[in-house]
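1. mind looking at a prediction? Sequence and model below.
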Amino acid sequence: MLMGEYQNSIDSKGRIIVPAKFREQLEYKCVLTKGLDNCLYIYPMTEWAKFHEKLDKLPVSDPKARAFVRYFYASAVEGELDKQGRLTIPQSLRNYANIEKELVTIGVLNKIEIWSKQAYENAENGEMLDASEFAEQMESYGI
């Protein structure tokens, strides 16, 4: 399980240092792709394989299903961490997520999300629920 929030930055070569707690689970190889909410997703190879199986079962006759698969696969790239735990993020993905310098790396269940610091703060402020609303939402999800 991937969890936690880390503040870091991207260097001039487009590399980030993956937090040490995440490196072992990535086993130095991963898949990077566009995420939802203008962030990036980093999947360990085993989790990408599970995600792939689910996407592979979507009906090709459904235009929305095709668009969903295309969304994740068109931007997907295999990544490999170097000996210092750095991962290069392609320019196209940096542009998509508006990553320029400061970023936030968070573990979310089976994947890592990479956010520009500003986008993450904006999302956090926009999604804030008071305790009662939060409890109601959890209950509606059966949690």
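-> Now that the structure is in, tell me what you want to look at. Numbers count the residues shown, from 1 in each chain.

2. only C-alpha atoms from now on, for both contacts and neighbour counts.
-> Will do.

3. so which strand or helix has Q118?
-> helix 117-126 (DSSP states H and E).

4. which elements pack onto that helix?
-> In terms of contacts (3 or more Cα pairs under 8 Å, 6 or more residues apart in numbering; DSSP states H and E), helix 117-126 is packed against strand 102-109.

5. measure the residue positioned nearest the centre of the chain to N110 for me?
-> The centroid of the chain falls nearest to Y41 when counting by Cα atoms, centre = their mean (2.0 Å). Going from Y41 to N110 by Cα to Cα, to the nearest Å gives 10 Å.

6. any buried residues in the helix holding Q118, and which?
-> Along helix 117-126, these residues count as buried under the neighbour rule (16 or more other Cα atoms under 10 Å): 117, 119-120.

7. for comparison:
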Amino acid sequence: MFSGTHRVRVDEKGRLAVPAGIRRQLPEGSYISIGQDRVLTIYPPGLWESLASGLQDPLLGPEQRGLARALFSKAVPCEFDSQGRVSLSPEQRRLAAIEPRSTAAVVGSGARVEIWAEDRWDTYSGEVEARFDELADQVIKQGV
């Protein structure tokens, strides 16, 4: 399970150093692609395979086709260089509003890892924290 928030610099080439604690948990075969809320998501192999298998039917409806196109067109293997960095493609950085030479928030989110532009994460997490009790009550009512 992935947890915690880590603030890391994105270098001039768009590489991001994934914190060692998270990196050790990510097996070979992980992918980085688009996630909900316009963030980048690192999907471990089991989660990636589950998503991919659900989007393989050649006769998908328009919603599934759209999701498959967005997910697969932005996907790159999560491969670490010798310094523990991953390369974010220009398309991925554009989508998530992550600029070279900026700070990103690498956020553990249970079964996956999210990569946010720091300012967007600060805004989002502040709003969610302010509504924490309300959100918790809603989730409990739904039986989760």
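-> Thanks, I have it. Just so we're clear, the structure is a prediction, and the values are computed from it rather than from any experiment.

8. put one on top of the other, what's the TM-score?
-> Superposed pair, TM-score by TM-score structural alignment, normalised by the length of structure 1: 0.87. Supporting alignment: 141 aligned residues with a Cα RMSD of 1.8 Å.

9. tell me the SS of the residue nearest to the centre of structure 1?
-> Three-state assignment for Y41 of structure 1 (DSSP: H, G, I helix; E, B strand; the rest coil): strand.

10. am I right that it is in contact with V108?
-> No. In this structure Y41 of structure 1 lies outside contact range of V108 using Cα atoms under 8 Å: 9.6 Å.

11. end to end, how far does stretch 14-28 of structure 1 reach?
-> With Cα to Cα as the measure, stretch 14-28 of structure 1 spans 17 Å from end to end.

12. what about the closest residue to A20 of structure 2 other than its chain neighbours, how many residues nearby?
-> Distances taken as Cα to Cα, 6 or more residues apart in numbering place G84 nearest to A20 of structure 2, at 7.5 Å, with adjacent residues excluded. Neighbour count of G84 of structure 2, defined by other Cα atoms under 10 Å: 15.

13. also G79 of structure 1?
-> G79 of structure 1 has 20 nearby residues by other Cα under 10 Å.

14. mean shift between the helix or strand containing it and structure 2?
-> Per DSSP H and E, G79 of structure 1 falls inside strand 77-80. Mean deviation of strand 77-80 of structure 1 relative to structure 2 after superposition (mean Cα distance after the TM-score superposition for structure 1): 1.5 Å.

15. quick check: buried residues in that strand?
-> Buried positions in strand 77-80 of structure 1, judged by neighbour count with 16+ other Cα under 10 Å: 77, 79-80.
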